[in-house]
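Asks: below are the sequence and a predicted model; questions follow.
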Amino acid sequence: MKRRDLFKGGVLAFLGSTLLSPLETLAAPVQKKGKLAKNIIFLVSDGMSTGTLNMANMLLHRKEGKMSNWLSLYEQNKVARALMDTASANSLVTDSAAASSSWGGGKRVQNGAINVNSDGTENTPIWQKFKKAGKSAGVVTTVMATHATPAGFCVTSNKRSDEPGIALKYLQHGIDVVMGGGLENFSSEIRKDKRNVFDEYTKKGYEVFRDRKSMNSYAGTNKPMLGVFYQDALPYSVDRSSDKELLEKIPTLAEMTQKAINTLKQNKKGFVLQVEGGKVDWAAHGNDVAALLYDQIAFDEAVGIAMDFAEKDGDTLVVITTDHGNSNPGLFYGSNADKNFDRIFNFKQSNNWILNGIDKNTSPNTLIEKIESAQGIAITNDDAKKILSHYDKLDEKGLYNPRKLPFKELAIIQERFTSVGWGAMDHSGDYVELAMYGPGSELLKPFVKNYELHNLMLIAAGVADLKTL
């Protein structure tokens, strides 16, 4: 069967077949003509359906009169653009662990695994390959720093859920910048084994940050950095913006990205950095429109930081994409669609904030008032009773909604007010958006499979050879 050639020009003709068949072995060293990428910044809006990208841009345009950084790159024709197939080894619909592993290890693995094949063999993660080549490596995210997407670029693990172990593997492999949430995986007070992982990082020479102020005030750039700012994932951007304490404690994704770049760029051999808007995915799982769009906008601000650096630097490949779609949200037709959508301007809190702030003792009137204060919409008494009926049967099972809170019911009610509807509450098998800027972007063709990006990055940076592929 003929394989599609991922690259155009500049790469040995033989390479085309091997890139799309990662189980094969290269018969000759890989070369790339033209400028090499000294640095790579790989930005992932986790779980971003196309509708999420579209609506975030519409919200910015209607509320602030500007386009998103991502779609501005399209409008200005600054990037190479493609659709990407996101399947895993055992499903057309991937999870984040398998998706990140396809990029990180260059092979599709089964859902739930991080760079581990079904036969137990392991694929060397790409950030380890770049570390071996002398570059610095980092990950920043709005979920736990040990979560599946950052982990897929850095380590191997049979189970994505072994986040306490992943925290130790980052240290073992010397990942230079690690930032996000996940206090429970580093603090001796919360870890089940009572191991003080913060101390272990400090002893290995890391500068450790626990809040936004300490991170922003640190002027040094010659030490590796660990920033863990919250237990579990970081708060949604819309909730953070409405809470003075959170504003002071939690850095934005853009701020973490800037701090990471400032540190990593000191390496004369270059750096690689993954930036994840992880809670876009969580908001999609919850059909939580304000959480979704404002976290997508926060991710887009990080895109702006990366692009500003890359345009000035001239030696940086920027990759902007998502690992998979989620829930397929969209703005739907109706005479009041524009007016309804504009209501999201005034949302001050997420559905997550609302639903976690009530219990079975909450009265319908109290819930009505809470939602109107938080989001400016007035639900009916029957709506409130329907939501509250779920609080008699909560449990603690599940990954993204362990208490079985009535996110779906609230989203259906909100659709009357926002005209935003949802296709489901889970990942989709859609092909997704992929954009590239800088040296190496010329290698991109209009349709790719997720695992092909692994070799593309290695070749773009000129570090691919028989030993690393």
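Replies: Sure, I can see it.

Asks: when you work out contacts or count neighbours from here on, use the C-alpha atoms and nothing else.
Replies: Will do.

Asks: and stretch 313-331, how far out from the chain's middle?
Replies: Between the centre of stretch 313-331 and the centre of its chain there are 9 Å (Cα atoms, centre = their mean, to the nearest Å).

Asks: for comparison:
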Amino acid sequence: MNRRLFFKNGSVAAVGTALLSPFDLLAKTPNVDLSGKGKKAKNIIFLVSDGMSTGTLNMADLYLNRKFGTGSQWMQLYKDNRVSRALMDTASASSIVTDSSAGSSSWGGGVRVPNGSLNVGANGEQYLPILQKFKKSGKMVGCVTTVPITHATPAGFCVNSKSRNSQEDIAEQYLGLRFDVMMGGGDKYFAANKRKDKKDLYADFRSQGFQVAQTRAQMLATHNDKPILGVFGDDALPYYIDRNNDVNLKSSVPSLAEMAQKAIDHMKDHPKGFVMQIESGKVDWAAHANDIAGLIHDQIEFDEAIKVAIDFAEKDQNTLVIITTDHGNANPGVIYGKDANKNFDSIQHYTQTNEVLLNSIHPGDSVARVKELIADGNGTTISDDDAKTVLSYYEGGLQKEEGGLYNYKKLPFKAFSEMQKKTNSVGWISMDHSADYVELAAFGPGSALLKPFVKNTDWTIQ
């Protein structure tokens, strides 16, 4: 791959930069204007709904249409023919089913790497991450996410690491890289009283001139003359529906759209432009948990961030916006049946995620108490037999049998989602990633050059 074209003259060569195979370009049209319609993109905003199966995009749009009469921003871009659209092959170097670190590295380093690694090949080869390259070229760069800022997807744009799990080390690498905006969760990787080595990375960032924000108010109060580190949760941020139904969380934790807007405002006036990644990381976590309220509402939160990006790009006229996902997960969808409409609409009455609901149940609770908690959270309840099954997970019988990624407390996510399916008509094929070809959309200078099918390494010529 000829990766130098992307940084020719320190500018973004637009979407041909972003979405065309360099071999096709150079072999077939050696004099092609990579900028598309004679214009180069000064800025790139790369939006990732992590773990978004097509059914997730579909259900969020259905939910919004049926509740509010207006669908999602992403689907409206399709309906209005305002974006170029493609399917993307998401495989990693080690599997047709990628994980998030390899998925992000395919974009961030331009090369497929084994699952579990960040821009490091099977034999230890290191590929310089794209935000480091942009930073060196003089642009401002940043990442915002709803999971730890040290997590796999933002890290894939930023660092080299043999293991995605080395999050304390990744946090320390960020200090040396001095990126302009880094916001998400992950306090336990920065705070002295939580890190294994007891280093106070917050103090280190402040000593290097960073503004450190740990609440929504502190984030909004930051100014544009110093870089920003924002950390708003011990691990990930709360799910969007749980945040929005808790006054304290809503006032203290910024939404993804608010973080995205702050990051854009911080970098938009830089003479050489900016490049940033915006990730809705907990769409993936909700899919792993088969948690329909978490899934739909975090996809809606992502959709609000799309609006922030598109609104800016429309006004700016020099910004390429890429909207995609790194892989599918759990392949959820609305299942056929005579009550499918009514059942799916029942999700409008959900006020909390299954994570919050199931964490509210304790050993010794009665069947009546379990049914009451579920009725409060879902607007409908389950049978006595199902309530007894749920309780069995808390009383030693089955609690060891259900694991799953991000299910540290062995909560009965799968069993409960099967119970919910009876009244919401949403089915899931698994609790893990899938090898689906995924959606990719592009808006802005050069987006017309997008081909209908790309690999996850074709998006960039560097």
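Replies: On my side now, so go ahead. Keep in mind the model is a prediction, meaning the values are calculated, not measured.

Asks: how near is the alignment partner in the second structure of Gly438 of the first structure to Asp316 of the second structure?
Replies: The alignment partner of Gly438 of the first structure in the second structure, by TM-score structural alignment, is Gly444. Plainly put, Gly444 of the second structure is 10 Å away from Asp316 of the second structure if you go by Cα to Cα, to the nearest Å.

Asks: again with Gln352 of the second structure
Replies: As for Gln352 of the second structure, its distance to Asp316 of the second structure is 38 Å (criterion: Cα to Cα).

Asks: could you pull out the strands for the stretch 51-200 of the first structure?
Replies: Per DSSP state E, counting those that start in this stretch, the stretch 51-200 of the first structure has strands spanning 80-85, 136-144, 177-181. These are given in chain order.

Asks: where does the first one end up in the second structure?
Replies: The one in question is strand 80-85 of the first structure. Taken onto the second structure by TM-score structural alignment, strand 80-85 of the first structure occupies residues 84-89 there.

Asks: measure the mean distance from the matching stretch to the first structure post-superposition.
Replies: For stretch 84-89 of the second structure, the mean deviation from the first structure after alignment is 0.2 Å (mean Cα distance after the TM-score superposition for the first structure).

Asks: got the buried residues for that stretch?
Replies: Within stretch 84-89 of the second structure, the residues scored as buried using 16 or more other Cα atoms under 10 Å are Ser84, Arg85, Ala86, Leu87, Met88, Asp89.

Asks: surely the match of Gly438 of the first structure touches Val321?
Replies: Yes: at 6.2 Å, Gly444 of the second structure and Val321 qualify as touching, with contact defined as Cα atoms under 8 Å.

Asks: between these two, what contacts are shared?
Replies: Residues touching both Gly444 of the second structure and Val321 (Cα atoms under 8 Å, 6 or more residues apart in numbering): Ala313.

Asks: the longest helix along the second structure: what's the following helix or strand?
Replies: Counting by DSSP state H, the longest helix found in the second structure is helix 292-316. Secondary structure here is assigned by DSSP states H and E; on that basis, the next helix or strand after helix 292-316 of the second structure toward the C-terminus is strand 319-324.

Asks: with the first structure overlaid, report how far the next helix or strand after that next one is off on average.
Replies: Note on strand 319-324 of the second structure: by DSSP H and E, the next helix or strand toward the C-terminus is strand 328-329. Overlaying the first structure shows strand 328-329 of the second structure at a mean distance of 0.3 Å from the equivalent residues (mean Cα distance after the TM-score superposition for the first structure).

Asks: packing partners of the helix or strand following strand 328-329 of the second structure?
Replies: Reading on from strand 328-329 of the second structure to the C-terminus, the next helix or strand found by DSSP H and E is strand 333-334. In terms of contact count using 3 or more Cα pairs under 8 Å, 6 or more residues apart in numbering; DSSP states H and E, strand 333-334 of the second structure is assigned the packing partners helix 54-68, strand 426-427.

Asks: equivalent range in the first structure for the longest one?
Replies: Taking TM-score structural alignment as the measure, the first structure aligns residues 50-64 with helix 54-68 of the second structure.

Asks: got a list of contacts for that stretch?
Replies: The set of residues external to stretch 50-64 of the first structure that reach it, using Cα under 8 Å, 6+ apart, is 66-68, 71, 292-294, 296-297, 325, 328-331, 342, 345, 432-433.

Asks: once aligned to the second structure, how far is that stretch on average?
Replies: Per aligned residue, stretch 50-64 of the first structure averages 0.5 Å (mean Cα distance after the TM-score superposition for the first structure).

Asks: buried stuff in that stretch?
Replies: Neighbour-count burial for stretch 50-64 of the first structure flags Thr50, Gly51, Thr52, Leu53, Asn54, Met55, Ala56, Asn57, Met58, Leu59, Leu60 (criterion: 16+ other Cα under 10 Å).

Asks: quick one: which of these is nearest Leu394 of the first structure?
Replies: Each of the buried residues of stretch 50-64 of the first structure was checked against Leu394 of the first structure using Cα to Cα; the closest is Thr52, at 29.2 Å.
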